[in-house]
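1. Just need the structure, nothing else, for what follows:
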Amino acid sequence: MSRLRIILWSLVAVIALLAGALWIVGDRLMAPQGGRMIGAANIGGPFTLTTHDGRKLSSADLAGRPFAVFFGFTHCPDVCPTTLFEMSENLKALGPDGDRLTVLFITVDPERDTRELLATYLESFDPRIIGLTGTQEEIDAVVKAYRATYQRVPTEGGGYTINHTASVYLMDRQGNFAGTLDYHEQQETQMRKLRRLIER
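-> As a prediction, the model looks like this:
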């Protein structure tokens, strides 16, 4: 066997070994750990907040149920009422399956959004939507866990409004991130995502 052929076969063997090693490493990186996939979006986490009717609700209470999370505030002029209206319409369109999905509206303005104000605000939307508030520290922890953002913006007269993430986070029954509903997305697209979430 010529020296060139020996070198070529040696290169083939090295490449095969490297490919095998990469396959093993990749397989381990994608192995589930604690209900999440390494490399998948690390969005979500444990929380305990107060509902608009005065109950304590934790992420543990949602175990085994898919849920959707939307961050907003009751003084929001457009994004929040539009999104909550769309979610109300989606729940109705899901029919009986709508009862299998928990929808959470988490305020990013706990200073003004008391549970009583949340309760009054949510009367305009589907009664299955749950409003959540808490201390500023509790809210900030949930916002951080979901990689959402918000920023208080001063307005004339000493008031303020808030710029915030407009997407709805979809979480599966294991509490894993499953995607988002985007603002002004077509209802057909949203319904397809929600049905897939409920059935997974």
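2. C-alpha from now on. contacts and neighbour counts both.
-> Noted.
3. which helix is the longest one in this protein?
-> Longest helix of the chain, by residue count under DSSP state H: helix 3-29.
4. Now the second one, please; I'll put the structures next to each other:
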Amino acid sequence: MAKKRLIRLLVTLVPALAFAALVAWWLGAPPSSRPASSASSTGAAPASGGGGQIVPGVAVGGPFTLVDQSGKTVTEKSYAGSWRLMFFGYTFCPDICPTELQVMAQAMDQLGAEGDKVQPIFISVDPGRDTPQQLSDYVAQFHPRLVGLTGTAAQVSAATRAWRVYAAKVAGDDPENYLMDHSTYVYLMDPDNRLATIFARGTTAEDMVKGIREAMAKGAAGK
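-> Okay, the predicted model is just below:
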């Protein structure tokens, strides 16, 4: 049994670590050496539901079906036409999640009128505890436009796989009070649900605003 658990952990963790290493390289590389997204480098249309690549061979994003904080079922099409600033975490997170959501909220405020084009989204990786009501109370603490999404375990798992998000329950004795280990990137998706850029943990609100504006300008120039 222990061997099987180790194999399952490696199957889940290795792709996530590989993606993290690729993203870390991309974020640290000079702009001239960064590969373009699949849409811009090949000219090909994205797969159904969107998605894109920051590094060759690593697709990020796609279709999803989840439930928002009001209990309404939503899909990627619910936000069509808007830029999406997305973060995966959970409401019981003691530090990283509230910190990143606060940065997202500050970035939204600093964008001013441009912020109307951006939909901030918080997707729970802890569907067992993060009910729509729990999310409603939580996201209201950060920004009035922040949307919280949850769903069944299968729905959440499908979304985390599409965005290459690592998430796993930290082993403990208490089945109700536990921590979740998860990746901490903020994803910017364009109005066609294609990946525009990724912000690493620790990005300031000012740098996030700069990145969003650069992506918007690039998107406008490409039309």
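5. can you give me the strands for structure 1?
-> Under the criterion DSSP state E, structure 1 contains strands at 32-33, 36-37, 48-51, 56-58, 67-72, 102-107, 129-133, 150-154, 160-164, 168-171, 177-181.
6. Thr82 of structure 1 -> structure 2?
-> Counting by TM-score structural alignment, Thr82 of structure 1 corresponds to Thr99 in structure 2.
7. so what's its match up against?
-> Contact partners of Thr99 of structure 2, counting by C-alpha atoms under 8 Å, 6 or more residues apart in numbering, are absent.
8. between the biggest helix by length in structure 2 and strand 195-199, how many degrees?
-> The residue-count maximum for a helix in structure 2 (DSSP H) belongs to helix 2-28. Using axes from the mean of the first three to the mean of the last three C-alpha atoms, to 10 degrees, the direction of helix 2-28 of structure 2 lies 100 degrees away from that of strand 195-199.
9. from the chain's centre, how far out does helix 2-28 of structure 2 sit?
-> Offset of helix 2-28 of structure 2 from its chain centre (C-alpha atoms, centre = their mean, to the nearest Å): 17 Å.
10. Can you give me the buried ones in that helix?
-> Thr12, Leu13, Pro15, Ala16, Phe19, Ala20, Leu22, Val23, Trp26, Leu27 (16 or more other C-alpha atoms under 10 Å).
11. for it, packing partners?
-> Packing contacts for helix 2-28 of structure 2, counted by 3 or more C-alpha pairs under 8 Å, 6 or more residues apart in numbering; DSSP states H and E, involve strand 52-55.
12. what's the strand it packs on in contact with?
-> For strand 52-55 of structure 2, contacts defined as C-alpha under 8 Å, 6+ apart pick out 22-23, 26, 35-39, 46, 59-61, 194-197.
13. Lys218 of structure 2: which of those residues is nearest?
-> Ala196 (9.4 Å; C-alpha to C-alpha).
14. Would you mind measuring from the aligned residue in structure 1 for Val139 of structure 2 to Cys80 of structure 1?
-> Taking TM-score structural alignment, the alignment pairs Val139 of structure 2 with Leu122 from structure 1. Separation of Leu122 of structure 1 from Cys80 of structure 1 (C-alpha to C-alpha, to the nearest Å): 11 Å.
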